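A.B. asks: No sequence on hand, only this structure:
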């Protein structure tokens, strides 16, 4: 069966395949990227995601972030309507050669994942001393 992806609202993609039908919607989390000196910081909103359900991987300069969450009904209640269903946050980024792939740090706190990416030594600006001839 072919996977069909339907965009709903721009930030949510619903994949209607047999393999993903039970896993819920796939959300594209809001992301901010900052640069300071030799560091790049990526801040990704992932509400409801616990640190142990976050997966950050790097393959061929492609950085992929995934986090699954569950929105259980309060104890003793049954869900009759939901706009915030269990699902997955997913985002992928292509890293430039200027980023040191071995120096990526990930911290998850209060539903926000912060990635700190260090620039490689070769990418850092260098001052060249001019000698008098």
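C.D. replies: Looks like it arrived, so ask away. It should be emphasised that the depicted structure is a prediction, and the values quoted were computed from it without experimental measurement.
A.B. asks: switch to C-alpha atoms for all contacts and neighbour counts from now on
C.D. replies: Noted.
A.B. asks: what about residue 77, neighbour count?
C.D. replies: Using other C-alpha atoms under 10 Å, the number of residues around residue 77 comes to 8.
A.B. asks: Show me where the protein has its strands.
C.D. replies: Using DSSP state E, the strands of the chain run over 5-8, 12-15, 26-27, 31-36, 39-45, 54-59, 62-69, 87-94, 99-109, 112-119.
A.B. asks: Next one for the comparison:
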């Protein structure tokens, strides 16, 4: 059995994640920025793994509905040190996420702690779930006027 979600936020993030994963595999550079996306009642939180990254090298920008996270990890070695294994990717990392029109791109907040960058994006008021009041009348079919 296959379970799917009808939440448009989750569907959009999954679509973008799949597209970016395909691009990263095609480039074969191995420079990745793993991300978790959480949808809550009032906001969306994105968490990016950036271990060993200097917080001053992290830049979060929003331009025309695209959130971009850029970071740089570098390590210098002494002249007498000889590197014989390199598995940790160094250099620049960039991750782009297309934001839904239901998110407030003007109120984004970001914080970096213990190698994880958390980006909070509030949901616009009109996009939040709301309860619809049901009118009770003797003639319920006449309660709603066309």
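C.D. replies: Perfect, thanks for sending it. Fair warning: this is a prediction, and the values are worked out from it, not measured in the lab.
A.B. asks: closest to residue 80 of structure 1 out of the strands of structure 1?
C.D. replies: Nearest of the strands of structure 1 to residue 80 of structure 1, taken as C-alpha to C-alpha: strand 87-94 at 17.4 Å.
A.B. asks: Could you check how far that closest one is from the centre of its chain?
C.D. replies: Once both centres are worked out by C-alpha atoms, centre = their mean, to the nearest Å, strand 87-94 of structure 1 turns out to sit 5 Å from its chain's centre.
A.B. asks: Residue in structure 2 paired with residue 10 of structure 1?
C.D. replies: Taking TM-score structural alignment for the superposition, residue 10 of structure 1 sits opposite residue 25 in structure 2.
A.B. asks: how much space between its match and residue 133 of structure 2?
C.D. replies: Using C-alpha to C-alpha, to the nearest Å, residue 25 of structure 2 is found at 49 Å from residue 133 of structure 2.
A.B. asks: Looking at the two, which is more packed in?
C.D. replies: Legend: neighbour count by other C-alpha under 10 Å for residue 25 of structure 2 and residue 133, higher for residue 25 (12 against 6).
A.B. asks: Structure 1: which residue goes with residue 96 of structure 2?
C.D. replies: So, by TM-score structural alignment, residue 96 of structure 2 is matched to residue 92.
A.B. asks: hang on, its match packs against residue 65?
C.D. replies: Yes: contact criterion C-alpha atoms under 8 Å: residue 92 of structure 1 and residue 65 qualify, at 6.2 Å.
A.B. asks: one step back: the nearest residue to the match of residue 96 of structure 2 once chain neighbours are set aside: what's it in contact with?
C.D. replies: Leaving aside its chain neighbours, residue 92 of structure 1 sits nearest to residue 64 (4.3 Å; criterion: C-alpha to C-alpha, 6 or more residues apart in numbering). For residue 64 of structure 1, the contact set (C-alpha atoms under 8 Å, 6 or more residues apart in numbering) comprises 55, 56, 57, 58, 90, 91, 92, 93.
A.B. asks: one more time with 10 Å
C.D. replies: Residue 64 of structure 1 makes contacts with 55, 56, 57, 58, 90, 91, 92, 93, 94, as judged by C-alpha atoms under 10 Å, 6 or more residues apart in numbering.
A.B. asks: Many thanks, we can stop here.
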